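# Predicted model follows, preceded by the sequence.
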Amino acid sequence: MVRQNQSVFAQLYAITDIVCIQVIFLLSYWLKFQSGWIPFEHSLPFNRYFLWALVYGLIAVGTGYIVGFYTSKRRKNYAFEFYKVIQVHIISLFILLSVLFIYKEVDVSRSFLLLFIMNNILALSFYRYLLKVTQRGMRSRGYNKQFVLILGAGTLGRRFYKSVNHHPELGFEVLGFLDDHKDVHDQPNENMKPILGAIDDLEATLKEHLVDEVIIALPLDAHHKYAQIINVCERDGVKTLIIPDFFDVLPSRPYFDNFAGIPLINVRDIPLDEVRNRLLKRAFDILFSAATLLIISPLLLLIALAVKLDSKGPIIYKQERVGLNRRNFFMYKFRSMRTDYAHTSDTGWTVKDDPRMTALGKLLRRTSLDELPQFLNVLLGHMSVVGPRPERPYYVEQFKEDIPKYMVKHHIRPGITGWAQMNGLRGDTSIEERIKHDIFYIENWTFLFDLKIIMKTFVNGFVNKNAY
C-alpha cells in the first residue's frame, strides 16, 4: 500500500511539474518578447517556442525519474530536493540543446533559454519548499504520520529511537518497543517509549496498534527470528526494515547489490560504479582537457621554453603514481628539479626552500603551473580532471598501513584537482584529513559537484602556500 501511494504521488508530482514548466514558459516568453523590459533579436514564432517548451517538460520529467527526483523523500531534507531540482534542469538543458542541434533549430533565443531555465529552477524550488513546509506543518499536527514499532530495546533500538526524535519534521512516530529482555532494557527514566511486550507478541501488537513500519534492531544472536518476524509483517502488510548489528563498521552509505539472485551488502556506495556516471565523467574529462590544452597551448610552449633555458634536463618529468584500481601509471609534470637530484625525488618530500628545486621550479610549484601537462594524463585515461590526488608507490605502501581507509581513494581515477585540495589540504598538510575529504568526494560524487570543484579551483586561484 505504501509503495502504491508513493507511485501515485510520483505521478502527481510529474504532472504538476509539467504544468508548472508550461506556466513558467508563458511567464518567460512574456518577459523576453512582450514586456519590453529586455531587448530581443528576431526569433521564432510563439507556437514553435511552445512546442519546444512541451518537449522540455517531457525531458525534465524523464530526467527526474532517472535521477530519483520522484522517489519518496520523507527521509530527505529540503537541501536534497533543491539539489535535485538543479540537477534535473541542468541535465535537461543539455539534452534540449542537443535536440535543437539535431533538428537544426538555430533561431531559438539562447538568452530566452537561460531565462527559462533559471525561472524553472527558482519556481520549482520555491514550489517544492512550500510543499515541504506544508507537509511538515501537517505532520506536526498529527496528519500524514508514519507509525513505527522497534523490535529490540537494546543499544541499536534506543539509538534509532533517539534519531527519530531528533527529526520530528520527517513525520515518524515510535509507538514503542518489543523485547524479550524487558527487565534489562526497561528504563523509564530515559524518557523512552514503553516496551509493549516480547518479540513473540508481534502479531498481537500489529492487530492492536496501527503500525506502518517495523524496525528490526536485534543483536546477531537473534537472527534466527528474522524469518518469522518478516512473515508476520508481510502477512499484515507492514513494511520491515533491518538495522544490521554491525552497522557501526559500515560507512555512511552502504547499499544492497545483487549477484546471481543473491543479495549482497555493498559496504560503500560509489556513484562512479554506475556506467552512466562513469561515461558522463569520462566524456567531460575528454572534452574539458582537449579544450584546455588547445586554449593554453601558447602558455605550455612558453613554460617549456623557460624550463629548457633554466636548467639542463628534459622539459617533461615523468613520475610513477598509483591510480585507478591500484594500477601504476606515469604522471607528467613540467620538470621543477635539477637532474642531479632525480634519484631522490621518488622517495623524498619536497620542503620549503628545497635545494633540489630550480629557480623556475619554485615558481611553477607555487603556482601549480607544473601540473598542466597532466591534462595529457586525463586524455590518456590515467587521470580525471577532478579526483583524489595520486601518490607515489613508495608512500602508498606506508600510508595504507598507518592511515585507515587510505586505499579507498583508488576506487576512482585520481584527479588534477580535488575536494581535499579545495579545502587547503595539499603539500605539507594532514594525510588523514585529505583521505576524509577524498572519501566524502567518492561517496557523494555528482557531475555538479565536479563543476563546483572546478569553479572553486579557478576562483581560489592556483597559488598555494603549502605547495613546495
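Received, thanks.
# Could you use CA atoms for every contact and neighbour count after this?
Fine.
# Okay, the residue sitting nearest the centre point of the chain and Leu272: tell me how far apart.
Centre of the chain computed as the mean C-alpha position; nearest residue by C-alpha atoms, centre = their mean is Asn444, 2.8 Å away. As defined by C-alpha to C-alpha, to the nearest Å, Asn444 lies at a distance of 10 Å from Leu272.
# second one coming, line it up with the first:
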Amino acid sequence: MSVPQCPECDDIIGMDDEYACAICGRLFHQDCLDPDTDTCLDCTFMADNLDKKTDVGPKKDEGTRLSIKRGLDVVLSCLCIPFLIPIWTVLALVIKIGSRGPIVFKQIRIGQSGRPFVLYKLRSMVDGAEENTGPIWATNPDPRTTPIGRFMRRFGLDETMQVINVLLGDMSLVGPRPERPYFIERLRHQVPSYEKRLLATPGITGWAQIHTDHKYDVSLDDVKTKVCYDIEYIQRWSLWLDTKILAWTVVAILQIRRIPKRR
C-alpha cells in the first residue's frame, strides 16, 4: 500500500475498530456502524481509501439545521434558568460557608475552530487547587474537592452554570466537551485527529459522556475513547441525536438505568 496522502490517517491502521471507525467515518463520510446494533463493523475498507482526498466540509442543509440547534439551545437554556436560580442560590451559600474562595469558577477553554472563551462552573474544588501541581486531570474521587463539591459533581450541578455559556454562544447544550489550552496542545500531538473535535461547538453534555458514564479521563486511552465518540457525533449529528443525548444525560444523572454500551 502506498504512503497515505492524508496526515490524519497516518496512525489509523492498527487502532481499535471502534476508534478507527469514528475517524474514518468523519474523513471518508462512510458509516461503518451497524444501523441495527450501533456497533462497529469491519473497518478494513480503510486501507483502500487512505490515498483518497477527503472532504470534511459541511453537509447539505447543515446551516439550517445548525440555526435550529442554536435556537433550541437558547430556548431550552432560558427555560432552565428560572429553575436553576434557586438551586444556584442554595449551593452558593453552602460553597461560601464551606470553604474560602470564589463561588463561581472561571477557566479558559477552547471552543469551535480553536476560539478561546471563559467557561463558568460552580466551584467544586478548594481554592488554588492547581497552584502546586499545574494543570492535571480531575479524578473521581478527587482529594481536591470540597464536600459540597463532591455532591455537586455527583449530580452534575457544578456544570449547570454553563447554560450561561450557551446563551453567550460559546457552547451548545450538546457537543464535545471543551478542553483547556494546555491539554489541547499536548493531546493534539498524541491522539490522531484530536483537533477534529474543534469542528463542532462544545457542549455541556455529549455523545462521549453518555457512553463513558461521564467519567473523568485518567489515561490516554480514555481520551482516545472519547475522541472516538466525539468524531462519531460530528459525523452522525442530527437534531434527533441531540434530543436523545439530552434525554440519556438526564437518565444517567438520575441513575434510572445505564446507557447501552457498545461491544
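Received the coordinates, thanks. On a predicted model such as this, the values are computed, not experimentally measured, just so you know.
# The residue nearest to the centre of structure 1 maps to what in structure 2?
Taking TM-score structural alignment, Asn444 of structure 1 has Arg236 as its aligned residue in structure 2.
# picking that back up, which residues does the closest residue to the residue nearest to the centre of structure 1 other than its chain neighbours contact?
Leaving aside its chain neighbours, Asn444 of structure 1 sits nearest to Pro271 (7.2 Å; criterion: C-alpha to C-alpha, 6 or more residues apart in numbering). For Pro271 of structure 1, the contact set (C-alpha atoms under 8 Å, 6 or more residues apart in numbering) comprises Asn277, Ile442, Glu443, Asn444, Trp445, Thr446.
# can you pull out the strands in the stretch 151-300 of structure 1?
172-178, 195-197, 213-216, 239-242, 255-259, 262-266 (DSSP state E, counting those that start in this stretch).
# Same question for the stretch 301-450 of structure 1.
316-322, 328-334, 384-386, 415-417.
# Of those strands, which is nearest Thr344 of structure 1?
For those, distance to Thr344 of structure 1 was read as C-alpha to C-alpha. The smallest value, 11.7 Å, belongs to strand 316-322.
# Mean per-residue distance, the closest one versus structure 2.
Taken over the aligned residues, the distance from strand 316-322 of structure 1 to structure 2 averages 0.7 Å (mean C-alpha distance after the TM-score superposition for structure 1).
# Could you tell me where that strand falls in structure 2?
Using TM-score structural alignment, strand 316-322 of structure 1 pairs with 104-110 in structure 2.
# can you check stretch 384-397 of structure 1 too?
The aligned range for stretch 384-397 of structure 1 is 172-185, by TM-score structural alignment.
# Buried ones among the contacts of Pro271 of structure 1?
Ile442, Glu443, Trp445, Thr446 (16 or more other C-alpha atoms under 10 Å).
# Reformat these as CSV; add distance to Phe177 of structure 1.
Formatted as CSV, these follow (distance: C-alpha to C-alpha, whole Å):
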residue, distance to Phe177 of structure 1
Ile442, 37
Glu443, 33
Trp445, 38
Thr446, 39
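# Look up how far Leu76 of structure 2 lies from the residue mapped onto Leu363 of structure 1 from structure 2.
By TM-score structural alignment, Leu363 of structure 1 lines up with Phe151 in structure 2. With distances taken as C-alpha to C-alpha, Phe151 of structure 2 is found 25 Å from Leu76 of structure 2.
# got it, and Glu18 of structure 2?
Glu18 of structure 2 is 32 Å from Leu76 of structure 2, by C-alpha to C-alpha.
# Looking at these two, which one has more neighbours?
Remark: of Glu18 of structure 2 and Leu76, Glu18 carries more neighbours, 21 against 14, as counted by other C-alpha atoms under 10 Å.
# Which part of structure 1 matches the helix or strand hosting the more buried one?
Element membership for Glu18 of structure 2 (DSSP states H and E) is helix 17-28. Following TM-score structural alignment, helix 17-28 of structure 2 has no partner segment in structure 1.
# quick one: that helix to chain centroid distance?
Chain-centre distance of helix 17-28 of structure 2: 17 Å, with C-alpha atoms, centre = their mean, to the nearest Å.
# go on, stretch 175-191 of structure 2?
11 Å.
# in that stretch, what's buried?
Gly175, Pro176, Arg177, Pro178, Glu179, Arg180, Ile184, Leu187, Val191.
# Phe324 of structure 1 against His410, yeah?
Careful, residue 324 of structure 1 is Leu and not Phe. Yes: between Leu324 of structure 1 and His410 there is a contact under C-alpha atoms under 8 Å: 5.0 Å.
# To which residue of structure 2 is Thr292 of structure 1 aligned?
By TM-score structural alignment, Thr292 of structure 1 lines up with Cys80.
# same deal with Arg235 of structure 1?
Using TM-score structural alignment, Arg235 of structure 1 pairs with nothing in structure 2.
# Could you give the number of residues near Arg235 of structure 1?
9.
# now do the one 10 residues further on
Residues contacting Asp245 of structure 1 under the criterion other C-alpha under 10 Å number 16.
# how close does it get to Phe440 of structure 1?
For Asp245 of structure 1, the distance to Phe440 of structure 1 - C-alpha to C-alpha - is 24 Å.
# where's Leu287 of structure 1 relative to Ile229 of structure 1, distance?
Leu287 of structure 1 is 53 Å from Ile229 of structure 1, by C-alpha to C-alpha.
# who has more neighbours, the two?
Regarding Leu287 of structure 1 and Ile229, a neighbour count based on other C-alpha under 10 Å identifies Ile229 as having more, with 18 against 11.
# Who's the closest spatial neighbour of that one, skipping the chain neighbours?
Nearest non-adjacent residue to Ile229 of structure 1 (C-alpha to C-alpha, 6+ apart): Leu202, at 7.6 Å.
# Correct me if wrong: the one you found contacts Phe177.
No: using C-alpha under 8 Å, Leu202 of structure 1 is not in contact with Phe177, being 10.0 Å away.
# neighbour-wise, which of those two wins?
Phe177 (29 against 22).
# quick one: the more buried one and Leu206 of structure 1, what's the gap?
12 Å.
# Please tell me how far Arg154 of structure 2 sits from Thr225 of structure 2.
22 Å.
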